[in-house]
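Participant: model this:
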Amino acid sequence: MKGPIIDLVVSKLFKDMDLFGVSIVLPLISSHARELGASPTVTGVIGSLYGFLQFFSSPVVGRWSDISGRRYCLIWCLILSAGSYALLGIASSPFLMFISRIPGGIFKHSQTISKSLLTDIVPDNQLSRALGYFNAASSIGFILGPLIGGHIAETPGGFYKVALLAGAIFLLNSVIVWYSFSVLVFRTNFTLTMKERFETSPKINGYIISYTGTISALFGFTAGSVSNFYKNDAKLITHLAILQVITLLFLSYTFSLNLFILWLTPLSFGSTLLRVVSARLLFVRGKGKDVGTLMGFSQSNVSIARIISPFLSGLALEFSASGPSLIGALTTMIAIVVLVIRPQNPQFD
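Facilitator: Okay, here's the model as predicted:
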């Protein structure tokens, strides 16, 4: 029993640091691309490249983790992801930023492998609660990361410092894994939307993203209880999708920064629970077989949104600062229709 407990504790530590490394630099990429001369559409293309590569690499890396072991696969993914962020830090043009995202798009699967590891060591009847805690842990990284990244970004050469720091964190993560184990349209271009719509600074954006991270962390701990209360994950997913449509519509037509932040609260709540419940439904249906491969194909589906949403978000910003949230609401409505037409389990009513 000692081994699984150690794996679980260190996996939580790893996940905190992993999301911290991502969150310090991710909110700044769109703005930095614009500063280097990229249009909103080109900025969207840079963002879409990551999702495009993830679509193809996710099943391959997932299968790799099934065959070679989660820990071995995780170490190499972290090292190569660190290199990707280091290249991003020294990129001096939109084209070089585009190139720097290639290694990350191929090998940044640490979260997928971490979840696969979680299913290896946690019983099915405790999976919702465990996933909720892990999503809460990931939100802690998003609380601190944007704050620190936003402050550093406003210093001379700030983006380069932040990107290199992210690379160093991923490299450190690989060391932690080694010694301990032997361990999408609305949010895309979010900071660019905030800058275009409310003229916010990187520091203010950092505080806003940290606030949503705090909300996600708090609600992550309730995910297991909410799932057990519903006793029907498919119904819960549908209701959360409806909540997401409502909040995105309000966010589209809110022109007060304070009200905008207020409506981010239910959006963070709903998106946190959606991640937990959809992952649990996937694991239960997979019946514990080839979890890494299954997670990889699931990540490929998510990558479709990561391919389309940055480009679509950037294109929408050419016309309106409310465009991304309106598109997000529309696509969620389509998802609700699909869920109603094709229920996700026999108990759906």
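Participant: C-alpha from now on. contacts and neighbour counts both.
Facilitator: OK.
Participant: neighbours of residue 349, just the number please.
Facilitator: Neighbourhood size, residue 349 [other C-alpha atoms under 10 Å]: 9.
Participant: please give me the structure for this one as well, since I'd like to look at both together:
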Amino acid sequence: MYKQNFPENLKYSYIYIIVFLDLVGISLIIPVLGTHLRSIGASHFQVALLSSTYSALQFLSGTFIGALSDKYGRKNILLLTLSICALAYFVLGIIKSFVLIAVVRLIQGCVKHTQLLCKILINDIVPPEQQTAAYGCMNGFAALSFIIGPIVGGHLMEKNEGFYILACCTAIVFLLNVLVIWLTVPNTLVILNPKTLNKNIKNSSPFNDLLEVDWKECWPAFSLKMLGAASMFAYYNSVSLAIKEKFSLSPSEAGYTGAIQGFTGGITGFSAGSIEHLFMFKNPFSKCYYSFFLLGTGFCTLALSPTVTIFTLALIPITISSTLLRGYNNEILYEISSVDHRGLIAGAGASVTAISRFISPLLCGLTMDIFGSSSGFILSAIFAFAGAFLSKMLSKKSKND
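Facilitator: Presented below is the predicted three-dimensional model:
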């Protein structure tokens, strides 16, 4: 159990504010980071390598950051990691060396786990029957941030010293988030089971906790999380090029498709609690099955769409299903996690996502070189239908249990 000391009227709305500010800051600068790196002489390979290395460090550090939050509290780790990121973004705006920028980005890759820690906070404080709605609201605010951030960032980037201005703005947003966390996030303390208290005192290192988790129980949630992330990252890696090559859209026209996704994701996230009641079953694996199937169907439609109108409409079921999947997968993940190791298991789940983020772009790039730009959507559909198949098998197994 967790001790909580925060005003009842605040509830957990502050988590959504933290998520929103975090992703607004990210979406301000990340979409133009590659362009900035190219402007200072970095090659395409160097830009891609830095992105992949960042993902690899997210994989390595996710479990450790989650475990640290179990030991020292979510609030303390959030304050520490976001403060480091705020300083790092300010430094990014000053330095012009690719090597130094790479060092700063790799430091960020080790500590930037705000979304992970916010998901753990939801599981800490929200009653189980309300968690789907809470995750939906979190995803809704996340989607809205990606409508605002890229638009503002694009305009700022066009000014003189645009990247420096963007880096400073991002740092300010992160510092504002630090203030929000300081004022609103409760100091949650894990109360360990008395039977394991003495053992945890003797073995207080997060690394020792790795041996105490029954990882065999985690593989269904981790597998579904990896397949869902793989399908979406393959999509993200191919959509811009596919739109340009298939429909010859300008960057501003292509931006409207992103706005539609953000708007749809926002509506879906805020409506997740209501959508939950439409299901005639409570098994989260069954809900994942239908969501994965809808996701795969949407990707197939993208690959085969003859007009930009059909292409844009296909983004709606993709956004709806991917938003719901994140909530359902978190529901499965936290059902199997004990209070003592909740952050550790959530961190491991984030590391699984980082694996997909590292591998999917490479597979997608190879597929698109061989079969064309639309084949990236087919790869996404394969991952999604694999997730649907696995969800169906796990649903039958859980019913038998």
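Participant: Could I get the TM-score for this pair?
Facilitator: The TM-score (TM-score structural alignment, normalised by the length of structure 1) is 0.87; 349 aligned residues with a C-alpha RMSD of 3.0 Å.
Participant: What lines up with residue 360 of structure 2 in structure 1?
Facilitator: Under the alignment (TM-score structural alignment), residue 360 of structure 2 maps onto residue 309 of structure 1.
Participant: SS state for the nearest residue to that match once chain neighbours are set aside?
Facilitator: Spatially, and ignoring its direct neighbours in sequence, residue 309 of structure 1 is nearest to residue 185 (4.6 Å; C-alpha to C-alpha, 6 or more residues apart in numbering). Under DSSP: H, G, I helix; E, B strand; the rest coil, the three-state class of residue 185 of structure 1 is coil.
Participant: ok, now which ones touch residue 185 of structure 1?
Facilitator: Residue 185 of structure 1 is in contact with 305, 309-310, 312-313, 324-325, 327-328, counting by C-alpha atoms under 8 Å, 6 or more residues apart in numbering.
Participant: Relative to residue 380 of structure 2, how far out is the residue mapped onto it from structure 2?
Facilitator: In structure 2, residue 185 of structure 1 lines up with residue 234, judged by TM-score structural alignment. Look at residue 234 of structure 2 and residue 380 of structure 2: by C-alpha to C-alpha, to the nearest Å, they are 6 Å apart.
Participant: One more: residue 197 of structure 2?
Facilitator: 45 Å.
Participant: what about these two, which has more around it?
Facilitator: In terms of neighbours (other C-alpha under 10 Å), residue 380 is the more surrounded of residue 197 of structure 2 and residue 380; the figures are 30 against 13.
Participant: Helix, strand or coil: sort out the nearest residue to the more buried one once chain neighbours are set aside for me.
Facilitator: Using C-alpha to C-alpha, 6+ apart and skipping the chain neighbours, the partner closest in space to residue 380 of structure 2 is residue 231 (4.1 Å). Residue 231 of structure 2 carries the three-state label helix when classified by three-state DSSP.
Participant: number of nearby residues for residue 231 of structure 2?
Facilitator: Count around residue 231 of structure 2 with other C-alpha under 10 Å applied: 31.
Participant: residues in contact with residue 101 of structure 1?
Facilitator: Counted by C-alpha under 8 Å, 6+ apart, residue 101 of structure 1 has contacts 46, 49-50, 84-85, 88.
Participant: looking at the residues you listed, which has the most residues close by?
Facilitator: residue 85 (29 neighbours).
Participant: Now do the aligned partner of residue 111 of structure 2 in structure 1 against residue 98 of structure 1, distance only.
Facilitator: Aligning on TM-score structural alignment places residue 111 of structure 2 opposite residue 107 in structure 1. Separation of residue 107 of structure 1 from residue 98 of structure 1 (C-alpha to C-alpha) stands at 15 Å.
Participant: Of the two, give the one with the bigger neighbour count.
Facilitator: residue 107 (23 against 20).
Participant: right, and the more buried one touches residue 74 too?
Facilitator: No. Judged on C-alpha atoms under 8 Å, residue 107 of structure 1 makes no contact with residue 74 at a distance of 9.3 Å.
Participant: now the strands: where do they sit in the stretch 51-200 of structure 2?
Facilitator: 189-190 (DSSP state E, counting those that start in this stretch).
Participant: just the helices in it please.
Facilitator: With DSSP state H, counting those that start in this stretch as the criterion, the stretch 51-200 of structure 2 has helices at 74-94, 98-111, 114-125, 131-157, 162-184, 194-202.
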